[in-house]
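Chemist: What would the 3D arrangement of this be:
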Amino acid sequence: MKILFVQDSLGTGGAERSNANLWYYLRSQGVDLSIVVLEHRKEGIEQEILGEGFPVIFLKKGSFLRNSREIAAIIKAYKPTVVHSTLIRSNLRVRLAKMFASFYHVESLVNCTYDPIRLQDPRVSKAGFYVYKYIDYFSRSRGVDHSIAITREVEKHYQRELGVPRERLSVIYRGRSGNDHLDTSTVSRMKFSAELGIHQDKVWLIHVGRQEFQKGHIYLLKALQQIHAENAAVWNKVAMVFCGRRGNASSDIDAFLEKHPALNQHIHWLGHRHDVPELLAASDVFVFPSLYEGLGGSLIEAQAAALPVVCSDIPVLHEVVNDGENALMFPATDAAALAEQITKVTQEPALRKNMSENSLKNFNKKFRLEKINEETLRFYKKVKTAASG
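Modeler: Okay, the predicted model is just below:
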């Protein structure tokens, strides 16, 4: 079996990390794979993947059409059993490549792309939003043979928004490895306490995600501002750690903090980190205020680290966490409700302990990487039969 993967970059996102985990497994199972990438990224997994000896082809800079022709040429030379693309720029280019080469195309569907809440982002053009949706709709029927949705909610989203037939959709969750730092979390906490200047006896809140509108940083900052203004006891008990590269919401974050500089006393912006699993293991609570998601890979990593979760009450996250067991939910964009949930989990150590245990149980039950990888390989074997037919 030969699989050609095509994706936008080897950057910092959850899709990139999930594919990397899969590549290691497929290689161990003797699968012949090659990777095509649209562009270089300074931050992310690029150096790791190259260092591990995976065959990676970076496309030459050029137009959409030139990229598609180059992908088609690679396909003709490599002759893969299946071409698997991830993320929209790559998906569209591979679809067009079908005009120049014959192959079986599988796409990963990793987000609820046409959630109306995206139109609340001032950087999103309403006209562009719908034009893009129509392009997606009309190019999909001939350009895609099968799609893998990463949750049931994403599957339903594409059935509802683009009319994708059920028989051309499969659902395979993402998985993650277990957290290797759980047994040494006390040592890790001491290390990060010294590095970041955070007292060990505080309640460490942590968020992992790039600074994009989707991730809802502003609502978390508003919640922290409310706690700061109304509940000094809780404010003095917490420290907030943010991990993730800057993005389209960074200017909004900067402007908010300029208006509320006192928040910086308890907030730590770490940017992109390569030691996120250890940071998670050293923390106390994971906060995830996303406005929309396909799954939320960092939410899986938080559960692998046995962290209690405070997250948005959006449909897809009910597939990832269990409300009232390992997670406290709040209506998306409701900063006051988020502040209440942070206050609750901060003030109740027994609740945190119980939620912590439930998070690890949920991770082991649903998201262990070994199980997901085996399911994905079974899918490829099934596709091999369909492609050869």
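Chemist: Going by C-alpha atoms from here, please, whenever you check contacts or count neighbours.
Modeler: OK.
Chemist: Kindly confirm my reading that residue 247 is in a strand.
Modeler: No: assigned with DSSP: H, G, I helix; E, B strand; the rest coil, residue 247 falls outside any strand and is coil.
Chemist: Run through the residues that contact it.
Modeler: Contacts for residue 247 were tallied using C-alpha atoms under 8 Å, 6 or more residues apart in numbering; they are 210-212.
Chemist: What segments of the protein are strands?
Modeler: Counting by DSSP state E, the chain forms strands over residues 2-7, 32-37, 56-58, 82-86, 105-109, 146-149, 169-171, 203-208, 238-243, 267-269, 285-288, 309-312, 327-330, given from the N-terminal end onward.
Chemist: For residue 84, see how far away residue 383 is.
Modeler: 11 Å (C-alpha to C-alpha, to the nearest Å).
Chemist: and for comparison, fold this next one:
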Amino acid sequence: MVVVAVPMTVKAFLLPYLEQLAKVCHVTVVCAQEDGALREVLPAGVDFRPVDIRRAISPLADARALTGLIGLMRAEKFSLVHSVTPKAGLLSMLAALVSETPIRLHMFTGQVWATKRGVPRWVLKKLDALIALCATHVLADSRSQMAYLLSEKVVCSGKINVLGNGSISGVDLQRFRPDPELRRRVRSRLGYGDDDVLALFVGRLNRDKGVLDLVQAFLLASAEQGNLALLVVGPDEEGLRPVIEAMATGNSRLHLLGGTSTPEEYMAAADVFCLPSYREGFGSVIIEAAACGVPAIASAIYGLTDAVEDGKSGCLHPVGDVMRMARLLQQFAREPGLRTSMGAYARQRAMADFASGTVVAAQVEFITGLLGGALGGRVGAQE
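Modeler: Coordinates of the predicted model:
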């Protein structure tokens, strides 16, 4: 049984894993039913059970979801429950413990409390610790995140692991790859030629992603580097679009492009990828861009230090350091050789360490190892 909060997590990260896992056992996916499209994209052999798990705190809805999970687990008698994302982890690990599910696995993909202070940080951190306490096994999607969780005493060292080189799903090297023709088409559509240098951000627009820092750094850098442009791609979660537009008044080289289902198009067109986050579990978009041959400028925080090899596949900067970010943007804009050499190294590293097939194989091997010989029925369904 694989539990997440929303279908987007399944669609964005888990389909290759579910497809391979379904080849060795039956799989049930549980999440909120936000749309009717999830059943259509699930691989053969994967069942779906809707439970209204909400990302935001909602006591009544959370109680109903917990009750629903307990009922489902008791009825189906799963022997393994695998959760991803914080709310799904909390509810499913509690439900699995109450239901006496023998193998309870949670994967941490980042900590929402990492950037908070005071009581909110303490409460959210304790909830993550409760997830780890209820689980029998814990994974993190990066080694630096595992080190952070250990240092914060959220989980004990004998209980947590990282598979391979990390990442929740790796990168699809067929989808994310250098494509000169696609690069030309996208740049032409946006009004840019070969001499323009396109910096790219792909992700949710919120303050924790550091997008406002990036805009400020770009405005400083582009004032001196006229060939530099910035593409900001992603859904606006915190109403930042008017703020960004006000900041960039008079600058025609900053483009807010909204959400997309084809980030690989913009990555193929980009020259440098930017992720100035304040918190990340790993930073999957960085290795996707790397697979397209695009180096990164990213903040030196846990998670991103695994995704970027500083000085080789990109450059790291202190979190929130707008001036350092601006100088790096200028450097990449001025030095095509730097972009080429780091982009080539980034692609080789993505292919060697983070190919989706390699990451998924490690995950399936880990799961089947936990289950041992009990592979009949659904995922871990008891005989």
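Chemist: about what we covered before: mean neighbour count added to the strands of structure 1, as CSV?
Modeler: Supplementary listing: those in CSV, determined by neighbours: other C-alpha atoms under 10 Å:
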stretch, mean neighbour count
strand 2-7, 21
strand 32-37, 19
strand 56-58, 15
strand 82-86, 24
strand 105-109, 24
strand 146-149, 23
strand 169-171, 19
strand 203-208, 23
strand 238-243, 22
strand 267-269, 16
strand 285-288, 26
strand 309-312, 26
strand 327-330, 24
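Chemist: could I get those strands as TSV with distance to residue 221 of structure 1?
Modeler: Below are the strands of structure 1 laid out as TSV (distance: least, C-alpha to C-alpha, whole Å):
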stretch	distance to residue 221 of structure 1
strand 2-7	33
strand 32-37	35
strand 56-58	38
strand 82-86	32
strand 105-109	30
strand 146-149	31
strand 169-171	34
strand 203-208	11
strand 238-243	10
strand 267-269	10
strand 285-288	11
strand 309-312	14
strand 327-330	15
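Chemist: Would you mind saying which of these lies nearest residue 96 of structure 1?
Modeler: Using C-alpha to C-alpha as the measure, strand 105-109 is the one of the strands of structure 1 that comes nearest residue 96 of structure 1, at 11.0 Å.
Chemist: Tell me which other helices or strands that closest one touches.
Modeler: Helices and strands in packing contact with strand 105-109 of structure 1 are listed as strand 82-86, helix 88-97, strand 146-149; criterion 3 or more C-alpha pairs under 8 Å, 6 or more residues apart in numbering; DSSP states H and E.
Chemist: I'd like to know which elements the longest one is packed against.
Modeler: Counting contacts by 3+ C-alpha pairs under 8 Å, 6+ apart, helix 88-97 of structure 1 is packed against strand 2-7, helix 64-78, strand 105-109, helix 126-143.
Chemist: With structure 2 overlaid, how far apart is the shortest one on average?
Modeler: Here strand 105-109 of structure 1 is compared with structure 2 after superposition; its mean distance to the aligned residues, by mean C-alpha distance after the TM-score superposition for structure 1, is 0.6 Å.
Chemist: Residue 178 of structure 1: which of the helices and strands packed on helix 88-97 of structure 1 is closest?
Modeler: The closest approach between residue 178 of structure 1 and any of the helices and strands packed on helix 88-97 of structure 1, judged by C-alpha to C-alpha, belongs to strand 105-109 at 23.5 Å.
Chemist: How far off centre is that closest one?
Modeler: 16 Å (C-alpha atoms, centre = their mean, to the nearest Å).
Chemist: Enumerate residues external to it that contact any of its residues.
Modeler: Residues outside strand 105-109 of structure 1 that contact it (C-alpha under 8 Å, 6+ apart) are 82-87, 91, 94-95, 143-150, 154-155, 294.
Chemist: ok, how many other residues are close to the closest residue in space to residue 163 of structure 2 that isn't next to it in sequence?
Modeler: The shortest distance from residue 163 of structure 2 to any non-neighbouring residue, by C-alpha to C-alpha, 6 or more residues apart in numbering, is to residue 362 (6.4 Å). For residue 362 of structure 2, the count of nearby residues is 15 (other C-alpha atoms under 10 Å).
Chemist: hmm, back to that, compare the helices and strands packed on helix 88-97 of structure 1 and give me the one nearest residue 276 of structure 1.
Modeler: Within the helices and strands packed on helix 88-97 of structure 1, the stretch nearest residue 276 of structure 1 is strand 2-7; the backing value is 23.2 Å (C-alpha to C-alpha).
Chemist: now the angle between helix 88-97 and that closest one, please.
Modeler: Our comparison of strand 2-7 of structure 1 with helix 88-97, counting by axes from the mean of the first three to the mean of the last three C-alpha atoms, to 10 degrees, yields an angle of 130 degrees.
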